[in-house]
Each structure stands twice: as C-alpha cells, then as structure tokens.
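Engineer: give me coordinates for this.
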Amino acid sequence: MSHTPATALVWRKSTYSAGNGGECVEVATLPDGGRAVRDSKDPDGPVLHFTTAEWIAFLAGVRNGEFDD
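Structural biologist: Here you go, the predicted model:
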C-alpha cells in the first residue's frame, strides 16, 4: 500500500486543542477518503493511516463514549 507523503497533506487541528499545553493530534484527509493522524508536536514523526471505514468506526466509538474512562 502506498501512502501520500505527509508533506503533501493538508493537516488540521481541532479548535478544542487550544490552550491544552500542546497535547494535540492533527488529521488530514487522504486522497482515497481515509485519514492520516500525527502528533502535532512531531510533524516529521510517524503518521497513522486509516481507511474510510476505520475512521468512521473510530468516530462512532468516540461519539458513543466507548473510549471514556
């Protein structure tokens, strides 16, 4: 599987991340509709790639509170 280089992606950070001491992730939409995720403090570091289906399942889990402590 080939991945779009991280430098070619348009990264965005949630407005909720403001004022949290830099503990943020950034998300970019991939050409195939999936998503890439990286640590905003390490833009040259590792990037996680998710298919569209994986991203939709993750968001559903967040909305349903599956990751709440």
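
Engineer: when you work out contacts or count neighbours from here on, use the C-alpha atoms and nothing else.
Structural biologist: OK.

Engineer: hmm, F67 and G61 touching each other?
Structural biologist: Yes - if you go by Cα atoms under 8 Å, G61 and F67 touch, sitting 7.0 Å apart.

Engineer: pick out whichever of those two has more residues nearby.
Structural biologist: The neighbour count for G61 versus F67, taken as other Cα atoms under 10 Å, is higher for G61 (13 against 9).

Engineer: for the comparison step, fold the sequence that follows:
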Amino acid sequence: MPINNRDTGWFKSRRSTSGNDQCVECRIVSGAGTGVRDSKDRDGGVLWIPPLSWASFSEQAKAGAFDLPN
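Structural biologist: Below you'll find the predicted structure:
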C-alpha cells in the first residue's frame, strides 16, 4: 500500500526534545500497520510494520526486553 510519507500523523516519542534530531518518527495507519522513518531523512524511505508485529514489539519494549544492561 503506497502512502506518501509526507502525510500528516507522524510523531516522535514524547521524550524527544525539540532540538534532538537523533530520533525515528512513527505513523500508525489503522488496518495497514505502522510506518517508521528517520527524522533526519524524511524522504529516505519508510519501513512499514504489520499491526500484529508492531503490537508485539511495543509490548516487549514496554516490558524492557530491549533495554541495555546498566
């Protein structure tokens, strides 16, 4: 499903500061999945992730599965 990555709805983490360009942006499209792109290169392409895969990733991330050890 081709979607123009200039469409509205892209967002960064609430923890991202306004001057921080080291982030990814996400856009959730109901029924299509979640798009992820580099905030420094918005025209560089979008990685589209299916809804169930995004849900699984999100749950694991919230549980700390990808946290680096201290």
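
Engineer: kindly provide the TM-score of these chains.
Structural biologist: Overlay of the two chains. TM-score (TM-score structural alignment, normalised by the length of the first structure): 0.82; 68 aligned residues with a Cα RMSD of 1.8 Å.

Engineer: count of neighbours near P43 of the first structure?
Structural biologist: P43 of the first structure has 14 nearby residues by other Cα under 10 Å.

Engineer: OK, contacts around it?
Structural biologist: Contacts for P43 of the first structure (Cα atoms under 8 Å, 6 or more residues apart in numbering) come out as none.

Engineer: give me the distance between the nearest residue to D39 of the first structure once chain neighbours are set aside and S2 of the first structure.
Structural biologist: In space, and not counting its chain neighbours, D39 of the first structure is closest to V25: 4.6 Å by Cα to Cα, 6 or more residues apart in numbering. Look at V25 of the first structure and S2 of the first structure: by Cα to Cα, to the nearest Å, they are 22 Å apart.

Engineer: the residue nearest to D39 of the first structure matches what in the second structure?
Structural biologist: V25 of the first structure maps onto V24 in the second structure when the alignment is built from TM-score structural alignment.

Engineer: the helices in the first structure, which residues?
Structural biologist: With DSSP state H, the ranges of helices along the first structure come out as 52-63.

Engineer: ok, the residue nearest the centre of the second structure to L68 of the second structure distance?
Structural biologist: With distances taken as Cα atoms, centre = their mean, the residue of the second structure nearest its centroid is C26 (3.0 Å). According to Cα to Cα, C26 of the second structure and L68 of the second structure sit 22 Å apart.
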